[in-house]
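Enquirer: Predicted model follows, preceded by the sequence.
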Amino acid sequence: MSTPTTVDRALRAALYDDTDAGLDTGASLLAADSAADGELARRGQEFVAAAWRRGWQPADVVRLVRRELDEVHVRLVSQLILGEAGQRPAPTPRWAAQLKELDELDDEPQRGPDRFSHATAVLELYRLLLRLPALEPLDEPRPSAALRQPESRMLTRIRALLAKAEATGYPEEAEALSAKAQELMARHSIDEALLAARTHAGDAPGACRIGVDPPYETAKAVLLDAVAAANRCRAVWHDALGFSTVVGFEPDLEAVELLYTSLLVQATAAMTKAEAAQRKGGRKRTKTFRQSFLAAYAHRIGDRLRAAAEEAEGQVTGGEGELLPVLAARDVAVTDRMEEMFPDTVTTRLRGVSDAAGWEQGAAAADRAQVTGRPRLP
């Protein structure tokens, strides 16, 4: 039987004992033996690889580490993920995009702590990685029948429209830009659905995870659910892990990611402005105001997104008889995939919505960010 290494003894002391004493013992062992650094990093990469086998993806792990620990742990886990990724190609394009984002963050200069503090942080991170639960694996959707470049011109245009909507200080301009973006998204989805049907392509629903960060996670999850439903997707919220899993066809998943992110930025900006006006009037119920604001925003924007999607479908000419059965079949496929992944889901009730002014202001903000249909773009 081989003699336990310093890393073996440190991990045994720290990872299977939740006390500070075990953590201190393990960190002391590692701090005293610089020759153990390489093996410690390799063990960390093994923990990361084990997370992949349990259904996690790079962005999921980083999101949970940021939620549960500190920025030093985020840097550590990013380095481990990138180190492990260098040993094999990325399994999917979405995975590759997550690695690219981490690589860009990792270029930032870092200031290293003393050896004991560093070892403590490493062991705290490994404790978390060791206890990651198994997740539903995300099957990457098969490539669409449409020929794609790394970033299609349509998606580039949609991104630009939403970026302008987030940046403008004029509600009417934000409304027009968001409306144009939603119309392009709906048309893009319909075009790809029809093309897949005509070419008998084997498209199938996939899934992605989108972060739902504190505070006011429930209201944000409701907003994401509304965006997903309007774009022919289904969303399941994992409140304990800080994300929602969205199931749908790839063009629709892309639309949900883009639109949810943009609407959340717009809602937050509008909420901050409305809250400042309320506080000038002597109101101090900040938490209930914000919760009610976001709840109303999610409720109203959902109605408008659904209306925009229905109008976009109605604007398709020359293929009405073909479109409805194609979209119905895709809806069934998405529902079946969602129920296969999550056979036991429960409905969450939105609580804490008791501020009438917050609700009214949130509904008004959703009206300003409305995505009702517009005449078809050339």
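Expert: Yep, that arrived.
Enquirer: C-alpha only now, for contacts and for neighbours.
Expert: Fine.
Enquirer: how distant is stretch 95-103 from the center of its chain?
Expert: 14 Å (CA atoms, centre = their mean, to the nearest Å).
Enquirer: Take this one as well and set it beside the first:
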Amino acid sequence: MSTPRTVDRAFEAALYDTSDDALDTAASLLAADPAADADLLARGEEFVATAWRRGWQPADLVRIVRRELDDVHVRLVAALIRSRAPHDGPRGPRWAAQLDAVPHPAPPRTDRFSHATAVLELYRLLLRLPVLEPLEQPSAPRRAARPESRALARIRALLAKAEATGYPEEAEALSAKAQELMARHSVDEALLAAGAPAPDAPGACRVGVEPPYEQAKAVLLDAVADANHCRAVWNESLGFTTVIGFEADLEAVELLYTSLLVQAETAMTKAEAGQRAGGRKRTKTFRQSFLAAYAHRAGTRLRAAAEAATAASAAAGAAAEADLLPVLASREAAVADRAEHMFPQTTTTRLRGAADAAGWTEGTRAADAARVGRRRPLE
């Protein structure tokens, strides 16, 4: 029996027939032929290469496998991604960072039949991945990795303090200060890019929106993106939002969204404990409403902080307002054009499950604790 023929027979039996009987038959064929292992691995690398051609990236692949399957499948796809990486060539700093984040788990100890079953389940998923919108424009120059700026380092430090503190008002104040710094950093980047020989172009990234309460989290991410001169398009079925913007702004959105989500969940847990102490048991509706209110109010305050910081930068002489506003307007138009090109057809959806009055009140209170006006810088 030839090894390629074993893999072909297994694929014919299982990949295009989703029944359990077909899966067992194919796994038995593979388990009985150890010589087929190398070809089975090579076929998996081909599936990964096809996913890249369809617009997927390493973080996307790990996320969808974790979302749809189990830990064993995450370990398998991580091994495939790492095995494929030397053949892919350089694809920019964001891709390299995603590869670095791919887990390095030790191979599980299992019998050949169970291993073959898991591999086939993974390949079934990879075979059916849809085509995604490409994140990089073919004509755009490849960006080289840059050392982290002092502004971003300080922003990270502020957000780390916000996540660590046990005082909601302090957390909100630190987050608001981080947003102000992000807005000023964005202005500086815009002015530098405007004077560069080759004008910068907007890019895009995908940010996972994990269950539960995905809709409220997607609203929060949209608010953060809007406050930082970006556009956000949520793909509910695949569990991510595509954010379109200039690189410095994309970095800001990823940082701030992750931090605000940690802070929101911490505040929500405390508020929920108070509700339970009063005899309340409707946890799901309370949490959904809390996060929805938090996202709504946080968005309002983030936009106000960003606008104030931008105005302060102009007034302080970072650039004359007559020079700054056209640059920002040009970048806003470039982001809007890129978003329209990537997603010519989008729909809106109504936020569901946010009818709990107590949850909405507590979520608004948690987001509204921030003092986002002008104040002494936080050290």
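Expert: The structure has been received and is ready for your questions. Computed from a predicted structure; not experimentally measured.
Enquirer: And the TM-score between them?
Expert: Here the TM-score for the pair of chains, by TM-score structural alignment, normalised by the length of structure 1, is 0.94; 372 aligned residues with a CA RMSD of 1.9 Å.
Enquirer: So Val119 of structure 2: helix, strand or coil?
Expert: Using DSSP: H, G, I helix; E, B strand; the rest coil, the structure places Val119 of structure 2 in helix.
Enquirer: Trace it over to structure 1, please.
Expert: By TM-score structural alignment, Val119 of structure 2 lines up with Val122 in structure 1.
Enquirer: my guess is its match meets Arg75, correct?
Expert: No: counting by CA atoms under 8 Å, Val122 of structure 1 stays clear of Arg75, with 10.4 Å between them.
Enquirer: measure Ser2 of structure 2 to Ser28 of structure 2 for me?
Expert: 16 Å (CA to CA, to the nearest Å).
Enquirer: Those two: who's more crowded?
Expert: For Ser2 of structure 2 and Ser28, the more surrounded residue by other CA atoms under 10 Å is Ser28, and the numbers stand at 17 against 9.
Enquirer: Assess the claim that that one and Asp111 are in contact.
Expert: No: in this structure, Ser28 of structure 2 is not within contact of Asp111 by CA under 8 Å, at 11.4 Å.
Enquirer: got any residues that touch both of the two?
Expert: Jointly contacting Ser28 of structure 2 and Asp111 under the rule CA atoms under 8 Å, 6 or more residues apart in numbering is no residue at all.
Enquirer: quick one on the thing from earlier: near the match of Val119 of structure 2, how many other residues are there?
Expert: What Val122 of structure 1 shows, counting by other CA under 10 Å, is a neighbour count of 19.
Enquirer: can you tell me which residues contact the aligned partner of Ser289 of structure 2 in structure 1?
Expert: Residue pairing (TM-score structural alignment): Ser289 of structure 2 is matched to Ser292 of structure 1. Contact partners of Ser292 of structure 1, counting by CA under 8 Å, 6+ apart, are Gly352, Val353, Ser354, Asp355, Ala356, Gly358, Trp359, Gly362.
Enquirer: which residues of the stretch 251-378 of structure 1 fall in helices?
Expert: With DSSP state H, counting those that start in this stretch as the criterion, the stretch 251-378 of structure 1 has helices at 286-314, 320-341, 356-368.
Enquirer: These: which one's closest to Leu194 of structure 1?
Expert: helix 320-341 (6.8 Å; CA to CA).
Enquirer: Sort out which residues of that closest one are buried, please.
Expert: Residues Leu323, Val326, Leu327, Arg330, Asp331, Ala333, Val334, Thr335, Arg337, Met338, Met341 are the ones in helix 320-341 of structure 1 that count as buried (16 or more other CA atoms under 10 Å).
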